[in-house]
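[1] Fold the stuff below for me.
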Amino acid sequence: MVLFLEALAFIVDPANLLGEKGILPRLVDHLLYTGLSLGVALLIGIPVGLIIGHTGKGKNLVIALTGSFRALPTFGLLLFIILFTGLGLWPLVFVLAVLAIPPIIAGAYSGLDSVNRETIDSARAIGMTEWQILGKVEIPLALPLILGGIRSATLQIIATATIAGYVGLTGLGRFLIEGLAYHDYTIAFAGAILVAALALAADGLLALVQKLVVPPGVSRGSARTTHRSRWNFRPAVSTGTHITGG
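    Presented below is the predicted three-dimensional model:
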């Protein structure tokens, strides 16, 4: 309890907020690493997940590859890349993006795969193109799972970006490294609190975004339960009525 109070006192002390080793500059760096890595992961993971979910092709291969990516030791992979490229920002971004791609692909693929097939068939029956079906039917209905994958990836990046301090960069992980190196456990614990608080804040913000952008009727439950929503398309059918001569 004493250590926790000392760590909180360190965080709220104005003297520790600014400067080369201040909390705010390192927070900005941590957010920079997270944003760049997440951006790269989204550019790769979202298109791949949507293509697999829409076409159903290549899912076994991609699922196997993403599963193997999850098993990679992040710090070991970072050190391996640094041996060839040297220290810098982009090796870290690459490794964090590799970590984030699997949950993003899984969220996009699972989201589209969960969309009611009858809804998609109805959209085709009224003449919608495949791009229209993807953009106006499947993605809106799949948004809860797509955003869930992005939330998971974001939290993993924030937590893992602490290794930046081991490769000549800064970020909130520097508090952990310096605290353990100098046996100053107050600073180390303060770093852990800051990383946890950032992860919780990011998760809360993404949860709010998820609530705002998901269409009504699909925010509470999977896409399979939304067959009565406004995204359900009914094909025009013949009523069987005919005109007879009088």
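[2] Please make it C-alpha for all contacts and neighbour counts, starting now.
    OK.
[3] quick one: buried residues of the single longest helix found in the chain?
    Secondary structure of the chain per DSSP state H: the longest helix is helix 23-55. Applying a neighbour-count criterion of 16 or more other Cα atoms under 10 Å, one finds 23-27, 29-31, 33-38, 40-42, 44-46, 48-54 buried in helix 23-55.
[4] Could you tell me which other helices and strands that helix packs against?
    Counting contacts by 3 or more Cα pairs under 8 Å, 6 or more residues apart in numbering; DSSP states H and E, helix 23-55 packs against helix 89-113, helix 139-160.
[5] Tell me which of these sits nearest to Val12.
    Nearest to Val12 among the helices and strands packed on helix 23-55 is helix 139-160; the distance by Cα to Cα comes to 21.3 Å.
[6] Just the buried residues of that closest one, please?
    Result for helix 139-160 [16+ other Cα under 10 Å]: buried residues 139-160.
[7] quick one more, to check against the first:
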Amino acid sequence: MFTISQLFNYIQSDLGNIITYTIEHAQLVGLAILIAIIIGVPLGIYLTTNEELAETILQIASIFITIPSIALFGIMIPILSNIGQGIGFLPALIALVLYSQLPIIRNTYTAINNVDPNIRDAAKGIGMTNFQRLIKVEIPIGMPLIMAGVRTATVLNIGIGAIAAFIGSGGLGVLINSGISRGNTNMVMTGAIFVSILALIADFLLKWIQKKATPKGIQ
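    As a prediction, this is how the structure comes out:
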């Protein structure tokens, strides 16, 4: 029978492994989000200049996010087996990057598109180039919405990252997977609790970064 005291006893007895799994989980999700930002933000900005391409890319990104994670991991296995990486960190990383694209691209695209045309005209009037206007005006104004997409993608990936343990990626999903296999409720609950804690910490940190990166007059 499951009790809170048993749960705390288990966490205390296996704290070293739990911390190791938490670090693995954070590294997987952190790297995936970093790569997703490097791809998604510039792509979202570019799509504001090509409406037809924007519709196509957003539809493709929407398709990726609707694929069940287990199915996507399963697709990765035979593809990456050709380079000896069918299971483990790499397929999980690629899958998480793909899952991150929709919120990041969509929010970046929307943020830049929604900048007041009068502000753009004012920036042009003082002699700013297109690149200067983007860096100094449009991105700062759109930062809250862009960061909202990053936060959504991060929290989503922390949850999906737990499922990636089924293909050997490590992380907190190992506890959940092992707990289910052994019928150990304490392991399952510990994995779920630490996934939730990690998601809350990540969202708090990204919210703090968003506040620091957004000009005070826009907050």
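[8] Just give the TM-score of the two.
    After superposition, the two chains reach a TM-score (TM-score structural alignment, normalised by the length of the second structure) of 0.92; 213 aligned residues with a Cα RMSD of 1.6 Å.
[9] can you list the helices and strands packed on helix 23-55 of the first structure in a markdown table and add distance to Thr74 of the first structure?
    Putting those into a markdown table (distance: least, Cα to Cα, whole Å) gives the following:
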| stretch | distance to Thr74 of the first structure |
| --- | --- |
| helix 89-113 | 7 |
| helix 139-160 | 8 |
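[10] how about these, which one is nearest Ser219 of the first structure?
    Here helix 139-160 is closest among these (Cα to Cα), at 6.4 Å.
[11] What lies in contact with that closest one?
    30-31, 34, 37-38, 96-97, 99-101, 103-108, 110-112, 114-115, 195-196, 198-199, 202-203, 206-207, 210, 214-215, 218-219, 222-223, 226, 231 (Cα atoms under 8 Å, 6 or more residues apart in numbering).
[12] Average offset of that helix relative to the second structure?
    Once fitted to the second structure, helix 139-160 of the first structure is off its aligned match by 0.5 Å on average (mean Cα distance after the TM-score superposition for the first structure).
[13] roughly how far out does the next helix or strand after that helix sit from the chain middle?
    In the C-terminal direction, the helix or strand that comes right after helix 139-160 of the first structure (DSSP states H and E) is helix 173-181. Put simply, helix 173-181 of the first structure sits 27 Å off its chain's centre (Cα atoms, centre = their mean, to the nearest Å).
[14] same thing with stretch 183-201 of the second structure?
    On Cα atoms, centre = their mean, the centre of stretch 183-201 of the second structure falls 19 Å from the chain's centre.
[15] One more: stretch 109-117 of the second structure?
    With Cα atoms, centre = their mean, you get 22 Å for stretch 109-117 of the second structure.
[16] residues in the first structure matched by that stretch, start to end?
    Per TM-score structural alignment, the counterpart of stretch 109-117 of the second structure in the first structure is residues 109-117.
[17] centroid residue for the first structure?
    With distances taken as Cα atoms, centre = their mean, the residue of the first structure nearest its centroid is Ile150 (1.9 Å).
[18] what about it, distance to Val167 of the first structure?
    26 Å (Cα to Cα, to the nearest Å).
[19] buried ones in stretch 101-118 of the second structure?
    Residues 101-113 are the ones in stretch 101-118 of the second structure that count as buried (16+ other Cα under 10 Å).
[20] Could I get those in TSV, plus columns for distance to Ile176 of the second structure?
    As requested, these are exported to TSV (distance: Cα to Cα, whole Å):
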residue	distance to Ile176 of the second structure
Gln101	26
Leu102	27
Pro103	27
Ile104	28
Ile105	31
Arg106	32
Asn107	32
Thr108	34
Tyr109	37
Thr110	37
Ala111	38
Ile112	40
Asn113	42
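[21] for those, which one is nearest Ser181 of the second structure?
    Distance to Ser181 of the second structure, by Cα to Cα, is smallest for Gln101 among these, at 32.5 Å.
[22] Please tell me I have it right and that closest one contacts Ala36.
    Yes. When contacts are counted by Cα atoms under 8 Å, Gln101 of the second structure is listed as touching Ala36 (6.2 Å).
[23] ok so, going back, just give me the match in the second structure for the residue nearest to the centre of the first structure.
    Match for Ile150 of the first structure (TM-score structural alignment): Val150.
[24] returning to what we had before: helix or strand right after the longest helix of the first structure?
    Downstream of helix 23-55 of the first structure, the first helix or strand assigned by DSSP H and E is helix 59-71.
[25] how about that following helix, aligned to which bit of the second structure?
    Counting by TM-score structural alignment, helix 59-71 of the first structure falls onto residues 54-66 of the second structure.
[26] can you pull the buried residues of that stretch?
    For stretch 54-66 of the second structure, burial by neighbour count (16+ other Cα under 10 Å) applies to Ala54, Ile57, Leu58, Ala61, Ser62, Phe64, Ile65.
[27] Give me the mean deviation of it from the first structure.
    By mean Cα distance after the TM-score superposition for the first structure, the fitted stretch 54-66 of the second structure averages 1.6 Å away from its aligned residues in the first structure.
[28] contact partners of that stretch?
    Under Cα under 8 Å, 6+ apart, the answer for stretch 54-66 of the second structure is Leu47, Thr48, Leu98, Tyr99, Ser100, Gln101, Leu102, Ile105, Arg106.
[29] Now flag whichever of those is closest to Thr129 of the second structure.
    Thr129 of the second structure lies nearest to Thr48 out of the contacts of stretch 54-66 of the second structure, by Cα to Cα, at 16.7 Å.
[30] I'd like to know which of the helices and strands packed on helix 23-55 of the first structure lies nearest to Ala7 of the first structure.
    The minimum distance between Ala7 of the first structure and these falls on helix 139-160, with 18.7 Å, by Cα to Cα.
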